[in-house]
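Q: Just a sequence and a predicted model for now, questions to come.
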Amino acid sequence: MTGACLAGLALLAVTGCAVDQQASKREARAEAAYPPTGQLLQVDGRQVHADIRGSGPDLVLLHGASGNSRDFTFDLVERLQDRYRVISFDRPGLGWTDDLGPRTDNPIAQAELLRQAAAQLDVRNPIVLGHSYGGAVAMGWALRDPGDTAAVVLLAGATYPWPGDLGNWYPFITSPVGKAAAVPLITAYAPESRVQDAIAGIFAPNPVPPGYADYVGAGLTLRRDSFINNAQQVDGLKPYVTAMAPRYPRLSMPIEIVHGDRDTTVGLDYHSRRMVQDLPNARLTVLPGVGHMPHHADPAAVVSAIDRAAARAGLR
């Protein structure tokens, strides 16, 4: 091996070590800045984070991709805790909940882990709310335990297969090269401005609420393992909802759906309008001018949908 080759290998090793050290520092800072807000449960040897507030009928909240339970505790939970016991979970592989190994991308497996955690909290006959990707997990929860699921509330839920694919980004991130090279660089050096732009893109065309970016803890999602887990979940979702969708008509519990007509992340027609066509027990509220974050853009409409679900289920 030539001296030039040896020097190149040494440079790569030093560079990789520097990136790893910087990534570890940023991960540690994120975890210190955004600690768990609730309880850490142990379920089959895995940690599950649950934020529990209020009293009343049980209401389970399941966040979307790239998120954690802080998305709900920022504002929505305060609007509900006077009349519900609100349990906001971090989904597997995100926030402070451990991943599921090779089953991390399976929304039904995610639902099963969280149902076991809910059983430890003596959750009974809950309303299960899912936002975006969490909508698939909410439907997985209902499919696995329809007899003990009072109602489902979907906020821009990703619940059906969609035409086309999601592009090359997620397959690249989940590839060996992406995991080994791109993700550590993103964790180590992603500028704060890009994080802010990404959050703004998720909320568009609606504004990001003041204080949200500082509260939600995007740095938790930028951790290497969480970043990969999220990409695997998003990239692998379509086959699961393809298999789940034909089973939805078996569900008879009330289903309330809230979806913005300006949502460019989860298509209103492909998901929510299709569900109300397939399920007579599903009711859809379309919010004009609202994008992918209806619980922030119009929280009153979301609270009303939850209250309707509770009333239809005989809980209130």
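A: Nice, thanks for sending it over.
Q: only C-alpha atoms for contact and neighbour calcs from this point on.
A: Noted.
Q: Which helix runs longest in this structure?
A: helix 3-33 (DSSP state H).
Q: try this one side by side with the last:
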Amino acid sequence: MAETDPSRIAGAALGALALAAGGAALYSWIHARRVTSEMHPPIGRFVEVDGVRLHYVERGPLDAPPILFVHGNGACLEDLLVSGLVDACATRYRCIVPDRPGYGHSTRPSGRSYTPQDQAVLLSRFLDTIGVERPLVVGHSWGALASLAMALDPRADVAGAVLMSGYYYPQERGDVALMGLPAAPVIGPALRWTLGVQTMRRMAPKLYPRLFHPRPIPERMLRDYPFAYAERPEQMRAASAELAAMSASAEDLAEDYASCAVPVALLHGSQDAAIDGSLHTGRLAAEIEGASVAFLPGLGHMIHYFAHDDIVAAIDSVASRAEGRAPDEGRPRRAAE
């Protein structure tokens, strides 16, 4: 009986592994192209800013006071549209909603930094490009940190900020090491292009209930939100890199919080299982002079799906403070669904 050659077995195993990895990568590439071209084609316009091709939509009157909406980590502009918040504001505000770099249909060229501070500059230049001046900025979760960076930067020239469910201070989080792996050198691309699609499909059923807890996931999100975006390798890279850099970015920005010179309103779900409101929103409210704060009972991280009245009231208040007048209590407001 012939002896088994270990080197031939190892070679065959490596060849089979390489073939499987190549097949998985090809599937990921085809799937990513299908997601953005067939399943969820662009719904807005494009503009190039500093080499980034940004996709965005607008709602509301062009001559109304402008609002820039900034979505969170792992999300896209459809999150803010599907939530109904943009429609609730568009009756009397010009609502501008971009996909941040690497999300939805916006590109994220490699070899550059995308910290909240960097994206604040990029979004400011985006507004300049489309001819928008002195907007209110409304951010959710990671987008709240980028929005706060805009509020702190005089060059951004924002009128005020409404920050929802935000992360503002360095905090040890057990999920960062694992969730940041897809952005790591060498191993990151291998993970994204081979295991990414199936990993995201397994994670989603656990992730989204935690974000919406204690409420159920709204039917309109299950029906209309483009969940498949998160299965694309490039969006995995963006989300992982931002999560990995979040703590250091917050530490850098925190030095300037007390110097914020524009009106700020803070909102946070009292039962947020993703970000502790007392450690972040409560602490920030104590640092920014004149900031209003509301902890919304019975809500978790995704307050923009349920608290339209509270959020629009905060937007109205910040807009009024930016104009140097008291809020107009008599203005009608669209109720949350």
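A: Arrived safely. These figures come from a predicted structure and were not determined experimentally.
Q: Could you give the secondary structure assignment for Val293 of the second structure?
A: Following DSSP: H, G, I helix; E, B strand; the rest coil, Val293 of the second structure is assigned to strand.
Q: What lines up with it in the first structure?
A: Matched by TM-score structural alignment, Val293 of the second structure corresponds to Leu284 in the first structure.
Q: Verify the stated contact: its match with Asp261.
A: No. Using C-alpha atoms under 8 Å, Leu284 of the first structure makes no contact with Asp261, being 11.7 Å away.
Q: returning to what we had before: ok, the closest residue to the match of Val293 of the second structure other than its chain neighbours - contacts?
A: The shortest distance from Leu284 of the first structure to any non-neighbouring residue, by C-alpha to C-alpha, 6 or more residues apart in numbering, is to Ile257 (4.6 Å). Going by C-alpha atoms under 8 Å, 6 or more residues apart in numbering, Ile257 of the first structure touches 153-157, 272, 282-285, 305.
Q: Helices of the first structure, start to end?
A: 3-33, 70-73, 107-120, 133-144, 169-173, 176-177, 183-189, 192-203, 212-216, 218-221, 224-244, 274-278, 294-297, 299-312.
Q: Tabulate these (TSV), appending mean neighbour count and distance to Asp90 of the first structure.
A: Below are these laid out as TSV (neighbours: other C-alpha atoms under 10 Å; distance: least, C-alpha to C-alpha, whole Å):
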stretch	mean neighbour count	distance to Asp90 of the first structure
helix 3-33	14	14
helix 70-73	23	9
helix 107-120	20	9
helix 133-144	26	10
helix 169-173	17	21
helix 176-177	11	26
helix 183-189	20	20
helix 192-203	14	18
helix 212-216	15	12
helix 218-221	24	11
helix 224-244	20	12
helix 274-278	15	26
helix 294-297	22	17
helix 299-312	19	20
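Q: could you dump these to a markdown table with distance to Trp162 of the first structure?
A: Output for these, formatted as a markdown table (distance: least, C-alpha to C-alpha, whole Å):
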| stretch | distance to Trp162 of the first structure |
| --- | --- |
| helix 3-33 | 34 |
| helix 70-73 | 25 |
| helix 107-120 | 16 |
| helix 133-144 | 13 |
| helix 169-173 | 16 |
| helix 176-177 | 26 |
| helix 183-189 | 27 |
| helix 192-203 | 19 |
| helix 212-216 | 29 |
| helix 218-221 | 25 |
| helix 224-244 | 7 |
| helix 274-278 | 11 |
| helix 294-297 | 21 |
| helix 299-312 | 24 |
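Q: Which of the ones you listed sits closest to Asp98 of the first structure?
A: Closest to Asp98 of the first structure of those is helix 224-244 (C-alpha to C-alpha; 9.3 Å).
Q: So what does Asp310 of the second structure match up with in the first structure?
A: Applying TM-score structural alignment, one finds that Asp310 of the second structure aligns to Ala301 in the first structure.
Q: ok, now which ones touch that match?
A: Contacts for Ala301 of the first structure (C-alpha under 8 Å, 6+ apart) come out as 258, 295.
Q: re earlier: any idea how far the longest helix of the first structure is from the chain center?
A: The chain centre lies 30 Å from the centre of helix 3-33 of the first structure; the measure is C-alpha atoms, centre = their mean, to the nearest Å.
Q: same check, this time on stretch 112-125 of the first structure
A: 18 Å.
Q: Output the residue interval of the second structure matched by it.
A: Using TM-score structural alignment, stretch 112-125 of the first structure pairs with 121-134 in the second structure.
Q: which other residues reach the matching stretch?
A: Contacts for stretch 121-134 of the second structure (C-alpha under 8 Å, 6+ apart): 47, 49-50, 66, 150, 156-159.
Q: same thing but 10 Å
A: 47-50, 52, 54, 62, 65-68, 70, 94, 96, 98, 100-101, 114-120, 135, 146-147, 149-150, 153, 155-160, 322 (C-alpha atoms under 10 Å, 6 or more residues apart in numbering).
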